[in-house]
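Colleague: Got a predicted structure here, sequence first:
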Amino acid sequence: MDNKSLKQTQVENESELFINETPEQTAQRNKEAFVFSNNKAIRSIEKYFKFDTLGAIMKKEIIGGITTFLSLMYILTVNPGLVSGTPSINTGAGNMNYFGIFFATALVSGICCIIMGLFANIPVAMSTSMGMNALVSVNIGISGGLGFEGAMIVTMLSSVVFVTVSLTPLRSFIIKSIPKGIVLAIGIGIGLFIAYVGISSMGWLAQENGIPMASVATLKDNYLPIILGSITLLLILFLAFKKIPGAVAIAILSMSVIAIILASTLPSDSKAISLLGSADLRKWEGWNYDFDGFAWNWTSTFKAFGNAKIWTSPVTYISIFVVMLINFFDATGTMAAFTHQLDQKTNQHKEISQKALVIDSMGTMMASVTGTTPLGVFAESAAGIEQGAKTGLAAVVNGILFLLAIIMFPIFKLIPQPITSAACVYIGIMMIKEAAHVEWDKPEFLVPTFLSILFMIATYEIANGVAMAFIGYSFMMMITAKAKKVHPAVYCLSFLFIIYFIAFAFIQI
């Protein structure tokens, strides 16, 4: 073993020393052990990303970046499949263009990952957030009656608020005012809501006007997509709990091959493949890229700024608040988890990166402007960190892979929704783990958590669940003689949510 490899091995095996070292001591030890590459280009990369201070290794950074991308690439099929069902606010104008969503998702994800890596220097990937896409497309666009244009405008305006909050002390004020238990309740509710959307799209639930009903679908018609989607979920679970990197991507790609074969060989008018239409090679359009569709999504959104229907609807204003709130706590919570994980690996990350939070909030703005749902830092980044990624180079690798994926759009489009929906159910399973941290013995957290979950699923509306979490918490704190412990901001938010329900009653058909 050469001198450089020996020193790098020492750096890898000495993480147990962190407990006895200050960050400065660890950085100094890493510098003494690290030997820069003789290659000028590689040496420049190592210096820019502070390989010496963080004890990073080029090979592990690249492998970590690839691992993270394989773990989250499902978003490139799940997001367009979910959001493309959102109609225009203009009757008869059609739904949001599928390619436009895919292109915007891959483009903005790629750009933001690269920016995150270059300026925040952390191995964290960004893409369209699961939960937020369901909220924006289903709750705001469809149920809220704002169409995809109104939904994009809402996310655009909420992102402006989000950026402002991230740049000012208001961020700390909001974090301190809302109890962790409420944040947990909202996250758990969103996880189960995502899973509910997933089993519906797999074909398990009957639907009316695109909205899942509380009844089982006609199984003799939907048996094929149900079987394929369910097997995909089982395969994801098997691979994930065996800790196979890229479990979700492997399962989706493997089952998509089977779905494509079945959809392309069975009679095209068969009810059994009605939900597998996109996988039918007989209908494949080849290597076409609908950039006109992307432009249509974009121009339709900006033209809708003059649509009075958007500005006279209470849904618009409450949605701006809810989207900002969920984006804010999702980013803060996820970044806190990554900061802790990276600190265990490097002893150099003691606080959440302010740069990372600002980049995350700006990513949401870029997403809405280009025609996709809000971006967020992805929990799957943890897979890359576990593979040894310590610097922003891994995030840059993610960004490059997202941009390259644009070329492969015709292949991604073949993957049917029942297959990708299995990923939604898996994400819900992963998010329910947060229930372990809920203080179930305290009624002020038990009740709002229950109400948040119940109202999100029963009303098919994330905002309703968020509202009930705040109202339930405030009420339980008052009846348990703890009213003085509630931050005034929480009472204000609870009151606003009550007003929201009253206002919503007047706009229902």
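Modeller: Now that the structure is in, tell me what you want to look at. Note that the structure is predicted; figures quoted are calculated from it, not measured.

Colleague: going forward, measure contacts and count neighbours with C-alpha atoms only.
Modeller: Fine.

Colleague: The residue nearest the centre of the chain: what's it in contact with?
Modeller: By C-alpha atoms, centre = their mean, the chain has its centre lying nearest to residue 129, at 2.0 Å. Residues counted as contacts of residue 129 (C-alpha atoms under 8 Å, 6 or more residues apart in numbering) are 373-378.

Colleague: put this beside the first:
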Amino acid sequence: MQAIKTSQKGLLERTFKLSENNTNVKTEILAGITTFMTMAYILVVNSSILSEAGMDKGAVFTATAISAFVGSCIMGLLANYPIALAPGMGLNAFFAYSVVLGMGHDWQFALCAVLIEGIIFILLTITNVREKIIDCIPEVLKHAVTAGIGLFIAFIGLANAGIVTNGATILALGDVTNPLVLLTLVGILLAGFLLAKNIKGAFLIGMLTISAVGMVAGLVELPKGIVSAVPSLKPVFLGALSISPSEIFSFDMIVVVFTFLFVDLFDTVGCLVGVASKGNMLDENGKLPRAKEALFADAIGTTVGALLGTSTVTAYVESAAGIGEGGRTGLTAVTTGMMFLLSLFFAPIFTAIPTQATAPVLILVGVMMASSLSKIDFSEFTNAIPAFLTVIMMPLAYSIADGIIFGIISFTVLKLATNNKKDVNLSLIILCILFVCKFIFLK
């Protein structure tokens, strides 16, 4: 038995290069579980949103879990990064509310658009187009993207927990005397204390503790059982292949595919750059090693997800929670993927994790990622202004892609206007033109 365990550890070491990345099996597994728990909400939310487009909720639940398993495992095994994938928020809303309910198409049409997007992404990855986009982003904006994503996910945590709400002044402080808000605040302090004490598994311990306290106090619902039957994929499986050729080559299809492509491209680029930067995974030139492999995982995940019956699969900013727990290799992503697969059989438990347990993690990860602001020279305004716009637009526009767009346009224009042409390359100019076209034609 001991020989088997030693052999397994040796295999994991060789596959994920654990020692080379200053980590171990225990740390990676804890990090993977932590990432999963901050992402588990997508199982319920995605199936709920896509069901409004007429899709079977149970089937979408299964498609969501399996596509997250496939995408995360490919990321871990192919790119060896601790970044998990799952159907993305935002694009699932565009799928349901704009394409189906707004434009009047059926969900099969929308799934076909996602499938076409995935195939195009595979081609763009093979030809290194997506990798070149990552490489052309200036280093100052890469630091800004990291900090911006930190503010973005912290804002998500604050909003989900009710600490900030809609108000007469756009945003307002929520009711801090509400027991659920108080539970979240206790979670922030508890996880913060554990982090300050350098306790391994601080986020995971915090989430489990707050979940247990909330359930015992009757503030959150207890799991409705332990094991559940796996919902069938049949109602949505291969629905993307069931539309007519006239629909595939229609103008509406071109518009929908382009929108999926544009938003997903820069959401993924932003997530990879921001999360990798936080984990010190960028090389000395500020580039992301194995970017092509990471982008393949995203492209394949989207293609497989569309065939299974779910919207665009993308890298998740919540992966920063696992990195905050020490995750440094693909074993973290594979662990997250395995947890998504297990969730098919233990859905009542995994879907019972309350927002009050995950929100503190998102907020504290935001604190960690905001440290990238210290790497930006704010005395040089042609750097400071684009960096600031990148950071501030992500939470305020509720979009990683929009933050990158504002940053790149302002960086390019300011550098050219002040005759700092050496800081601008042709790729940035082309991106600026595409961004302007996006605002004109895709309002």
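Modeller: Happy to help now that I have it. Because the structure is predicted, anything quoted here is derived from the model rather than measured.

Colleague: Next, the TM-score between them, please.
Modeller: Overlay of the two chains. TM-score (TM-score structural alignment, normalised by the length of structure 2): 0.75; 428 aligned residues with a C-alpha RMSD of 4.6 Å.

Colleague: I'd like to know how far the closest residue to residue 89 of structure 1 other than its chain neighbours sits from residue 85 of structure 1.
Modeller: Of all residues not flanking residue 89 of structure 1 in the chain, residue 147 sits nearest, at 4.0 Å (C-alpha to C-alpha, 6 or more residues apart in numbering). Residue 147 of structure 1 sits 10 Å away from residue 85 of structure 1, going by C-alpha to C-alpha, to the nearest Å.

Colleague: What of residue 484 of structure 1?
Modeller: 46 Å.

Colleague: cool, and residue 394 of structure 1?
Modeller: 33 Å.

Colleague: of the two, who's got more company?
Modeller: Using other C-alpha atoms under 10 Å, the more surrounded residue of residue 394 of structure 1 and residue 85 is residue 394, with 34 against 19.

Colleague: So the more buried one sits against residue 61, correct?
Modeller: Yes. With contact defined as C-alpha atoms under 8 Å, residue 394 of structure 1 counts as touching residue 61 (5.0 Å).

Colleague: Next one: the closest residue to residue 53 of structure 2 other than its chain neighbours from residue 54 of structure 2, what distance?
Modeller: Closest residue to residue 53 of structure 2 apart from its sequence neighbours, by C-alpha to C-alpha, 6+ apart: residue 96 at 4.9 Å. Distance of residue 96 of structure 2 to residue 54 of structure 2, given as C-alpha to C-alpha: 9 Å.

Colleague: so what's in contact with these two at the same time?
Modeller: Residues touching both residue 96 of structure 2 and residue 54 (C-alpha under 8 Å, 6+ apart) are residue 107.

Colleague: These two: which has the busier surroundings?
Modeller: Neighbours per residue (other C-alpha under 10 Å) separate residue 96 of structure 2 from residue 54, with residue 96 holding more: 24 against 14.

Colleague: Now for that one: which residues touch it?
Modeller: Residue 96 of structure 2 makes contact with 49-50, 52-53, 107, according to C-alpha under 8 Å, 6+ apart.

Colleague: What of residue 372 of structure 2?
Modeller: 143-144, 146-147, 278 are the contacts of residue 372 of structure 2 under C-alpha under 8 Å, 6+ apart.

Colleague: Which pair of those residues spans the longest distance?
Modeller: Of all pairs drawn from the contacts of residue 372 of structure 2, the widest gap by C-alpha to C-alpha lies between 144 and 278 and measures 11.3 Å.

Colleague: The two - which one has more neighbours?
Modeller: Neighbour count, other C-alpha under 10 Å: between residue 144 of structure 2 and residue 278, residue 144 has more, with 32 against 23.

Colleague: I'd say the more buried one and residue 388 touch.
Modeller: Yes. Counting by C-alpha under 8 Å, residue 144 of structure 2 does reach residue 388; the two are 7.2 Å apart.

Colleague: ok, back up a step: tell me which entries of the contacts of residue 129 of structure 1 lie within strands.
Modeller: 375-377 (DSSP state E).

Colleague: so what's residue 464 of structure 1 up against?
Modeller: The neighbours of residue 464 of structure 1, taking C-alpha under 8 Å, 6+ apart as the test, are 452, 455-456.

Colleague: Which residue in structure 2 aligns with it?
Modeller: Applying TM-score structural alignment, one finds that residue 464 of structure 1 aligns to residue 402 in structure 2.

Colleague: Which element, helix or strand, includes that match?
Modeller: Element membership for residue 402 of structure 2 (DSSP states H and E) is helix 400-417.

Colleague: From the chain's centroid, how far away is that helix?
Modeller: Relative to the chain's own centre, helix 400-417 of structure 2 is displaced by 22 Å; criterion: C-alpha atoms, centre = their mean, to the nearest Å.
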